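Enquirer: Here is a sequence with its predicted model. Questions after.
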Amino acid sequence: MILKCIIVLCIKTYYYKLKINVMKKTTLLIFLFIAGLLSAQTTSIPDPNFEQALINLGLDSGTVDGTVPTANINNLTSLNVSDMGISNLTGIGDFVALTNLDCSLNSLSTLNLSANTAIEILNLSENDLNTLDLSANTAITDLDLSDNNFSTLNLSANTAITTLNAEENNINTLDLSTNTAIEFLNLSDNELSTLDLSANTAIKALDLSYNDFSTLNLSTNTAIEELSIHNNLLSALNLSTNTAIIGLSLSENSLTSLDLSANTAIIDLNVNNNQLTSLNISGNTALTTLLAEENLLTSLDLSTNTAITDLYVNNNQLTALDLSTNTAITTLNAQQNQLTSLNISGNSVLTDLSVYDNQLTTLDLSTNTAIINLSVYENQLTALNLSANTAITTLNVDDNQLTSLDLSTNTAITELKVTHNLLTSLNISGNTTLTTLNLHHNQLTTLDLSTNTAITDLDVSTNQLTALDLSTNTAITSLSADKNLLTSLNISGNTVLTELNLEDNQFSTLDLSTNTAIEYLHLSENQLTALDLSTNTAIINLSVYENQLTALNLSANTALKSLDVNSNQLTTLDLSTNTAITDLDVSTNQLTTLDLSTNTAITDLDVSTNQLTALNLSANTAITDLDVSTNQLTTLDLSTNTAITDLYVNNNQLDALDLSNNTAIEYLYLSDNQLDAFDLSANTALIELYINDNELTTLDLRNGANQSLTAMDATNNPDLTCIFVDSKTYADTNFTNVDATANFMETDQECSLNYTQIPDANFEQALINLGHDSGPIDGKVYTADINVLTSLDVSNTSISDLTGIEDFVALTSLNCSNNSLTTLDLNTNTVLTSLTANDNQLTTLDIKKW
């Protein structure tokens, strides 16, 4: 029995152990299975650019397949996928641990962040978003939504925000009443006209520039240190409670006054471009930078502002400026005022001084030894002593009355401008660092540049130079020596020249064979009889008008875009290789033919005053401005030139011209041709029309836009009787440059009704009184209204001229007695049987055909 019990116990024990082992193994397998499932879970990433960004960050492996292991992302706290071309951020919901997300510079138009509740820093700038739900993202403290398409934002749930940037959107309304923690707020470049910030008392930096504010209440925002409201519509602003302001920008508004007496902490102040007539900054002693440009200031007291280093008061009406206490100034811009004098003897640390466009006659700079940049042009200076200003590198004294200028101590100068003065000589031998030298419009007869080897830009135009030695100036890239007396110039050593202007000199020849870099070449108004440009293949712009050229080979100059050879003696010109030309002027030459079939890029073409009898422009469809005046053209086909806006065809021999395809024409000159019937009804863009001195019989102006036609001349067309217009009433008032024989009409039927001229106003008034003319007096009557009359009585009406009676061909009875007639011709009135003409002053009476 005992043995049996022992055996049973052992069997039970074994059974339970076996059962437990099986259960453990099963549990382990289940655990391993679940773990496998978890480890195999993926997140869908449909945007390949988003997935590629994750691959680049090591969060996904292999090629783009539309998924990423969830385990790789769900514990991530920071993600930057900016500037990756992402348009779909689907999958971001599984990044549940994110606290910092940067998706800027992408193409997102929608975004769901409802699952990303841990986000604290969110950058969505420069996308295409116009709506966004952030109600679940209550942890956000820093939010950047700049440069999107939002018109409004709902941030009522985001009470933790301290920094909000929503600049460059289309926001026109915004409620920030719950966002009381905001310290930094940027809403610039939107469409806001109102904004309630009364609850946002923590704001330290506020930018509302480029909006539509005309008023703004900041009375509760006493913590503001940086305030920018420039480019708005403010005419007034109360800042009396904003005593913490350090930086203030109010430029580009309409402020007429500004009280800054409470804002004593201001360091930087910008009130440019307002309408201020005065500015009291006596209490703003901490000011270091003041910008008050383009206002209406007539005076400015800076006596207490001793900390100022940068002062900009240009474009005002200042007649005086006292800077005696402002010894810290380093930059002074006071140009474009009405200053007649300026004392800056105490401003010894000045480095930048600009006082151009004033009325200064003298300027003492003897103590201003630190000046580096000096601009005093457009004043009335007759002398300027710069001997103490040895630090100057940039000097502009243009448009004064200087007869001499000593620069011997100013050896640091790199840029010198002394144009429009009265200099007869200038010694710059010691100024070896010069790179830019501009001396145009003086009276220089000689100029020594032998030591100035660093010069790259040289302008000596409009002087009296007869010679110019540039042999040592091999660095010059731009040279202007036009309007001098030069007969020759050796520039063989100036091989880096790209711009050369020698217009209006006395050159008969010029060697440019070594100047292969030239792109802009201007040699007009010289005496050149030949010009070799075979090596100058880089030329883009060539002007050689008013020379004596009889031929010009441009076959090598394939880069040419602009060519002006007007007023030469050219009989032929081959432009077949110059396919890049857009602007071409070959006027006033002796051309009889011109082939432009390869020059399809031309937009501006002037071939006037030549001897052309034909011109094929079918390939030149880009032309907008065309002048073919004063040639011998008998026909001209412009059917393909539909871009033309300005057309000059005057002084030719055209008897017809079809402009029905040229609907863009605005300015049309057709005078002095042989045109007869002419139709402009399709030319709806017409602004000016000159069609005088032709052989017109009809002119159709019914384009539906006659009120846009501001100038019209159709005079000297003796056979022109019918001018069709949109409105006869409008034409009678506005189109006065027509012959007396011309009549304005609205319908073709009216044109079939010819007119009879009645030059005597009393005769016409008599016809009006008799109901044979509708009036008012205009010197004519419808022939159809009179040529059927059989009886006419115009006695006692003070008529002195019965011209027009010849068209009364049906008259059998005429009474013209008691008038002032001296002659009477009734030759055409062949059916007349009764004539009463007593009590006149007749000396001749012609009735011989009776």
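Expert: Thanks, I have the structure now.

Enquirer: Please make it C-alpha for all contacts and neighbour counts, starting now.
Expert: Noted.

Enquirer: sec struct for residue 699, please.
Expert: Assigned with DSSP: H, G, I helix; E, B strand; the rest coil, residue 699 falls in the strand class.

Enquirer: these two touch, right, it and residue 722?
Expert: Yes - under the contact definition of C-alpha atoms under 8 Å, residue 699 touches residue 722, with a separation of 6.5 Å.

Enquirer: this is the comparison structure:
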Amino acid sequence: MKTKLLLMLLLANFSIYAQYTNIPDVNFEKQLISLGIDTGTPDGQVLTSSISSLSTLDVNNSSIADLTGIENFTALENLYARKNQLSIADFSSNVLLKYLDCSRNQLTSLNVSKNTKLIGLNIGFNTLTEIDLKSNVLLEGIDFQTNALTNVDLTKNTKLTNINALVNQLTDLELSANTLLSSLSVSSNKLTSLDINNNIELTYLNCGNNLLTGINVSKNINLIDFYCHNNQITNLEIKKNILLKGFMCNGNKLSSIDVSNNPELEMFDCLENQLTSLDISKNPKITELACEENQLTYLNLKNGNNLNLDLTYSNFSKNPNLTCIEVDDIAYSNANWTNIKDATATYASACTKLGLEDLLFDKIALYPNPTKDEVTITNIALEKATVYNALGQLVKSFTLNSNNINNTISLSGLPKGIYYVYLINQETASVKKVIME
């Protein structure tokens, strides 16, 4: 009788002290077992004493659909639950959390209103339409890219230094209170305006793929990378941004852009605009230049760094009015850059007015055209004439008498086809098309 009574007392004491936490998701429990937090085979529960003092938990990529039981992980400061199958998550009991990553799930609802100690939050690649962050006043970094958020109130999150809001449905974003921001990514939203006048610490800004008609970056003098591609911007001023290294303004409606005050510029993409003139002679560090699909009549690439231009991304073609491109070394450009320009454009050491309608060339007569041999050029004094084939390769060069307004050049020996005669008079030039029969 005494033995039975003693056994009952022991069991009672065990039931008092051996508290369990329900873990209904078998994949959650399997991960706890693999981490040595639980033991044996999944039975839908774990000793509360085994989880209540844990400060870090990593259940990434574990096919978890239900985090029930997480409420008893009361000491958690770091939780990694990315790449699972969560649709709802509530961390109200995990009040010590400092870093939470539940990105790449299927979240439609997330409650972090009680997590006032949060410093870092990653909820990217979910399907959230709203998120309340007003109580998370210690947040320094937040990533909510690729969701369906139309509005996010960040006015209380004054310690934020990093915001990643790529690929959402944001129509407005108030950032005047976020004066510590150094990195802002809001590309691929529906923003029609973006005020960053108070965000003077910004070094990285990506606002591409929106509906912006303009953006003022004059106060953002610390910018190193600035990407505003694929908007509807008609005017852009970057003279104050002298630290810029990466700059993409392609896919806008710019008719001009001045980069003469950006000596650190390395990557410059301005393709698909309405630019008529472009000069990078004051940008000696550029290694990438994409300016195709504009309306250029003048292009100056003479910056002393042409040898380092990356041909993978650089291109000057699809500028039908561009007949001359000013370069460091004509021979080098002809040998290496034939595929990144239009056939009608030639490389030269100086072409200040090339492609412009100038009175000097209005009365030029070039005949016969087509021709089988010689071509006569009249009504203009010329110093030089160079001939390029349809591939942009130099095939003939002539030094002419600048005191004579009538000159004849011989194209004999050239195969049948289209050629471009580049006519030079001091710093002015023009190109004429000639057909060899």
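Expert: Sure thing, it's come through. All of these numbers come straight from a predicted model, not from anything done at the bench.

Enquirer: picking up where we left off before, more neighbours: residue 699 and residue 722 of the first structure, which one.
Expert: With other C-alpha atoms under 10 Å as the criterion, residue 699 of the first structure and residue 722 differ in neighbour count, and residue 722 comes out ahead with 26 against 23.

Enquirer: Residue 16 of the second structure looks like it's in a helix, true?
Expert: Yes - the assignment for residue 16 of the second structure, made by three-state DSSP, places it in a helix.

Enquirer: how about the helix or strand that residue 407 of the second structure is a member of: buried residues?
Expert: In this structure, residue 407 of the second structure is located in strand 406-410 according to DSSP states H and E. When neighbours are counted by 16 or more other C-alpha atoms under 10 Å, the buried residues of strand 406-410 of the second structure are found to be 406-407, 409.

Enquirer: Turn those residues into JSON lines, columns for distance to residue 347 of the second structure.
Expert: Converted to JSON lines, those look like this (distance: C-alpha to C-alpha, whole Å):
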{"residue": "406", "distance to residue 347 of the second structure": "25"}
{"residue": "407", "distance to residue 347 of the second structure": "23"}
{"residue": "409", "distance to residue 347 of the second structure": "20"}
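
Enquirer: What lines up with residue 546 of the first structure in the second structure?
Expert: For residue 546 of the first structure, the aligned position in the second structure is residue 146, judged by TM-score structural alignment.

Enquirer: Enumerate every residue touching that match.
Expert: Going by C-alpha atoms under 8 Å, 6 or more residues apart in numbering, residue 146 of the second structure touches 124-127, 165-168.

Enquirer: try residue 172 of the second structure
Expert: Under the criterion of C-alpha under 8 Å, 6+ apart, the contact list for residue 172 of the second structure reads 150-151, 190-194.

Enquirer: Identify the residue of the first structure aligned to it.
Expert: When the structures are aligned by TM-score structural alignment, the residue of the first structure matched to residue 172 of the second structure is residue 572.

Enquirer: which SSE is its match in?
Expert: Per DSSP H and E, there is no helix or strand for residue 572 of the first structure.

Enquirer: Need the counterpart of residue 112 of the second structure in the first structure.
Expert: With TM-score structural alignment as the criterion, residue 112 of the second structure matches residue 512.

Enquirer: Let me fix that, I meant to ask about residue 298 of the second structure.
Expert: In the first structure, the residue paired with residue 298 of the second structure is residue 698, using TM-score structural alignment.

Enquirer: surely its match meets residue 680?
Expert: No - the pair residue 698 of the first structure and residue 680 does not pass the contact test of C-alpha under 8 Å, sitting 10.9 Å apart.

Enquirer: of those two, who's got more company?
Expert: The residue with the greater number of neighbours, taking residue 698 of the first structure and residue 680 and applying other C-alpha under 10 Å, is residue 698; the counts read 21 against 18.

Enquirer: any idea how far the more buried one lies from residue 654 of the first structure?
Expert: The span separating residue 698 of the first structure from residue 654 of the first structure equals 16 Å under the rule C-alpha to C-alpha, to the nearest Å.

Enquirer: and what of residue 736 of the first structure?
Expert: Distance from residue 736 of the first structure to residue 654 of the first structure, by C-alpha to C-alpha: 25 Å.

Enquirer: more crowded one of those two?
Expert: When residue 736 of the first structure and residue 654 are compared for neighbours, residue 654 comes out ahead with 20 against 14, by other C-alpha under 10 Å.

Enquirer: which one in the second structure is aligned with the more buried one?
Expert: Residue 654 of the first structure maps onto residue 254 in the second structure, with residues paired by TM-score structural alignment.

Enquirer: Just to be sure, that match is in a helix?
Expert: No - residue assignment for residue 254 of the second structure, taken from three-state DSSP, gives coil, which places it outside any helix.

Enquirer: which residues does the nearest residue to it once chain neighbours are set aside contact?
Expert: In this structure, residue 254 of the second structure finds its nearest non-sequential neighbour in residue 234, 4.7 Å apart by C-alpha to C-alpha, 6 or more residues apart in numbering. Counting by C-alpha under 8 Å, 6+ apart, residue 234 of the second structure touches 213-214, 252-255.

Enquirer: rewinding a little: now the match of residue 546 of the first structure: how far from residue 60 of the second structure?
Expert: Taking C-alpha to C-alpha as the measure, residue 146 of the second structure falls 19 Å from residue 60 of the second structure.

Enquirer: do residue 319 of the second structure as well
Expert: Taking C-alpha to C-alpha as the criterion, residue 319 of the second structure is separated from residue 60 of the second structure by 50 Å.

Enquirer: out of those two, which sits in the more crowded spot?
Expert: Looking at residue 319 of the second structure and residue 60 with other C-alpha under 10 Å, you find the greater number of neighbours at residue 319, namely 22 against 18.

Enquirer: That one matches what in the first structure?
Expert: The alignment partner of residue 319 of the second structure in the first structure, by TM-score structural alignment, is residue 717.

Enquirer: can you check residue 309 of the second structure too?
Expert: Going residue by residue (TM-score structural alignment), residue 309 of the second structure aligns to residue 709.

Enquirer: what's the answer for residue 98 of the second structure, then?
Expert: Under the alignment (TM-score structural alignment), residue 98 of the second structure maps onto residue 498 of the first structure.

Enquirer: and what of residue 64 of the second structure?
Expert: Aligned against the first structure - with TM-score structural alignment as the criterion - residue 64 of the second structure pairs with residue 465.

Enquirer: Relative to residue 786 of the first structure, how far out is that match?
Expert: When residue 465 of the first structure is compared with residue 786 of the first structure (using C-alpha to C-alpha), they lie 78 Å apart.
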